[in-house]
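Trainee: the following block contains a protein sequence and its predicted model.
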Amino acid sequence: MRIRTILTTASLLVLAAEFGGATTSVQAATATPYTKAPPVESFNPWMVRLRVLGVLPDAGGSSVNVPGVPPLSSPNSGLSISDQVIPELDITYFFTRNIAAELILGVTKHHIGGTETLHGLEIGEAWLLPPTLTLQYHFTDFGAFKPYIGAGINYTVFFNQSAANTPFAGLAVTDLHVSNQVGAAVQFGFDYMLDSHWGLNFDVKKLWLRPDYSAIVNNAIPVTGRANIDPWLVGGGFTFKY
């Protein structure tokens, strides 16, 4: 009887030990060690750029119509429009990490002259306010190098227009008016980010801008036509992302 009691007690101890070991193994297997979650990169949708912008018109194909005077009209004459360098501000809003809208703001002043048979004739000058809105796709798979492409619309306002009123070969432009114009725009460029906020930017845009104009020569002769400005906008500067 004593031997049976000892054996029974020993069996219970063995079972208890096995059960306890199994429980410990299950607890060890199911326990999840505490690890600190990696930081989540914050996403702020706003970006601004400050650039130096070269405005390079391509006035080829501009027309001049002087009624009754074919030698002074196209195709015997045309227009030239001066280049300009200006500061320019760009505001960009990201809808996602890849899709954004960009608005550029700046004003530029251009001198207008004649070409061909009108070469040497000063026509006048005008200020341009050409806000341009583009929808962009940004590529994000190249690390700090972030290229993008875009397309959109431009609306150019011409203001402070003035005729040259400078005599040349018996002619002087005494009045000038250039109409506001809507045009298409395409662009490509890139940002190279130096850190999470600051970067360098290079950007090229092409605008199709062909406003109608009218002028008066010698206070009597009406002149009409179309100015094919079609500028390239080439800029470089700094990027700041919030």
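Mentor: Received, thanks. Residues are numbered from 1 along each chain as shown.

Trainee: make it CA atoms for all contacts and neighbour counts henceforth
Mentor: Fine.

Trainee: between the two ends of stretch 98-110, how far is it?
Mentor: Terminal residues of stretch 98-110 lie 36 Å apart, using CA to CA, to the nearest Å.

Trainee: number of residues surrounding Gly237?
Mentor: Look at Gly237: counted by other CA atoms under 10 Å, it has 18 neighbours.

Trainee: what sits closest to it if chain neighbours are left out?
Mentor: Take Gly237 and drop its neighbours on the chain: the residue closest to it by CA to CA, 6 or more residues apart in numbering is Arg51, 4.1 Å away.

Trainee: contacting residues for the one you found?
Mentor: For Arg51, the contact set (CA atoms under 8 Å, 6 or more residues apart in numbering) comprises 87-90, 201, 235-238.

Trainee: let's bring in a second one:
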Amino acid sequence: MKKVLTLAVAAALAGGTAMTQAYEAGDWILRLGATTVAPDADSDVVGDLGVTVDVDDNTQLGIIGTYMATEQFGIELLAATPFSHDIDVNEIDAKAGDTKHLPPTLSIQWYPRGGNSGWQPYVGVGVNYTYFFDESVASDLEGIVGKADLDLDDSFGLSASAGVDIPFGEHWAFNVGVWYIDIDTTAEVTLRDAGNAKVKFDVDIDPWVYNIGIAYKF
């Protein structure tokens, strides 16, 4: 990431502020890049097993659209191709399961340099909805508890974000962005070999989300 930022800053300084028009009311900005979800996970103890779980990182194609309502305020929608995460057991070297999710996040952003040419930093606050799907229990865990199914509740939560567009053309810019998202879910494991007994536990995923890519202003 440090190398990308250095190249972006060098390109912006070489071209000067005339390289891009100011962000104005009515502009659309499309950002595409490598978006990484890096959970800072914490879970309750899982039933009588006396273990907790962690959630691995994953990187997908980020598709981020922003509409400039005024020179300084924009409305952003963070979307991406589905993220896929392994769920690991903390106390032993074992995989508990895996899941996919989509985390659309709607934010209101403030651009302090809106209306001025050149680089465009921004900060925002918003709301996230995370939809979990394709959950499954890993063979490692089934070796301990027998055949089982996994279900994760969808999540609503708040988010905070910051980023910067560094121009390298009239419409093009490098983009670096970061979000912190409150994602909390309840996991339910159905033990099919134990009469469909159910084990529930809460998992705070609370990821940092990073994007490195390009932006295009329409």
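Mentor: Done, it's in. Bear in mind that the values here come from a model prediction, so they are computed numbers and not experimental data.

Trainee: coming back round to it: need the buried ones from the contacts of Arg51 of the first structure selected in PyMOL.
Mentor: Buried residues within the contacts of Arg51 of the first structure, by 16 or more other CA atoms under 10 Å, are selected in PyMOL with:
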select buried, resi 87+88+90+201+235+236+237+238
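
Trainee: take the contacts of Arg51 of the first structure and write them to CSV, including distance to Thr115 of the first structure.
Mentor: What follows is these, written out as CSV (distance: CA to CA, whole Å):
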residue, distance to Thr115 of the first structure
Pro87, 29
Glu88, 30
Leu89, 33
Asp90, 34
Asn201, 36
Gly235, 28
Gly236, 31
Gly237, 34
Phe238, 38
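
Trainee: relative to Lys146 of the first structure, which of the contacts of Arg51 of the first structure is nearest.
Mentor: Proximity of the contacts of Arg51 of the first structure to Lys146 of the first structure, judged by CA to CA, is greatest for Asn201, which lies at 9.5 Å.

Trainee: ok, the residue nearest the centre of the first structure - contacts?
Mentor: Centroid-nearest residue in the first structure, with CA atoms, centre = their mean: Glu102, separated by 5.0 Å. Neighbouring residues of Glu102 of the first structure by CA under 8 Å, 6+ apart: 90-93, 132-136.

Trainee: look up how far Asn44 of the first structure lies from it.
Mentor: For Glu102 of the first structure relative to Asn44 of the first structure (CA to CA), the value is 15 Å.

Trainee: can you count the residues close to Asp212 of the first structure?
Mentor: So Asp212 of the first structure, with other CA under 10 Å, has 17 neighbours.

Trainee: what's the match for it in the second structure?
Mentor: For Asp212 of the first structure, the aligned residue in the second structure is Thr186 (criterion: TM-score structural alignment).

Trainee: swap in Ile112 of the first structure?
Mentor: Per TM-score structural alignment, Ile112 of the first structure is aligned with Ile87.

Trainee: show me what contacts its match?
Mentor: 53-56, 95-99.

Trainee: ok, of those, which one's closest to Val37 of the second structure?
Mentor: Asp56 (8.7 Å).

Trainee: let me see the contact set for the counterpart of that closest one in the first structure.
Mentor: By TM-score structural alignment, Asp56 of the second structure lines up with Ser82 in the first structure. Contacts of Ser82 of the first structure were listed using CA under 8 Å, 6+ apart, and they are 56-57, 110-112.

Trainee: for Thr23 of the first structure, helix, strand, or coil?
Mentor: helix (DSSP: H, G, I helix; E, B strand; the rest coil).

Trainee: what does Tyr192 of the first structure give?
Mentor: strand.

Trainee: burial count for it?
Mentor: Neighbour tally, Tyr192 of the first structure, other CA under 10 Å: 18.

Trainee: from Gly15 of the second structure, how far off is the alignment partner in the second structure of it?
Mentor: Here Tyr192 of the first structure is matched to Ile166 in the second structure, going by TM-score structural alignment. Going from Ile166 of the second structure to Gly15 of the second structure by CA to CA gives 11 Å.

Trainee: where along the first structure do the strands fall?
Mentor: 46-56, 77-81, 84-94, 99-105, 108-116, 122-129, 132-138, 145-163, 173-178, 181-193, 198-207, 212-217, 221-226, 232-241 (DSSP state E).

Trainee: residues contacting the equivalent of Pro104 of the second structure over in the first structure?
Mentor: Using TM-score structural alignment as the criterion, Pro104 of the second structure maps onto Pro131 of the first structure. Taking CA under 8 Å, 6+ apart as the criterion, Pro131 of the first structure is in contact with 103-106, 154-156.

Trainee: dump those to CSV, plus neighbour count and distance to Arg2 of the first structure.
Mentor: As requested, the contacts of Pro131 of the first structure are exported to CSV (neighbours: other CA atoms under 10 Å; distance: CA to CA, whole Å):
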residue, neighbour count, distance to Arg2 of the first structure
Leu103, 18, 97
Ile104, 18, 99
Leu105, 14, 102
Gly106, 15, 105
Asn154, 21, 104
Tyr155, 16, 107
Thr156, 19, 110
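
Trainee: greatest separation within those residues: which pair is it?
Mentor: Leu103 and Thr156 (13.2 Å).

Trainee: quick one, what contacts the match of Tyr192 of the first structure?
Mentor: Counted by CA under 8 Å, 6+ apart, Ile166 of the second structure has contacts 8-9, 12, 118-120, 173-175.

Trainee: can you rerun that using 7 Å?
Mentor: 8-9, 12, 119-120, 173-175 (CA atoms under 7 Å, 6 or more residues apart in numbering).

Trainee: ok, Asp175 of the first structure next?
Mentor: Contacts of Asp175 of the first structure by CA under 7 Å, 6+ apart are 162-163, 215-216.

Trainee: and which of those residues is nearest Lys205 of the first structure?
Mentor: Distances from Lys205 of the first structure to those, taken by CA to CA, are shortest for Ser162, at 27.6 Å.

Trainee: which ones are touching that closest one?
Mentor: Here Ser162 of the first structure is in contact with 124-126, 175-176 (CA under 7 Å, 6+ apart).
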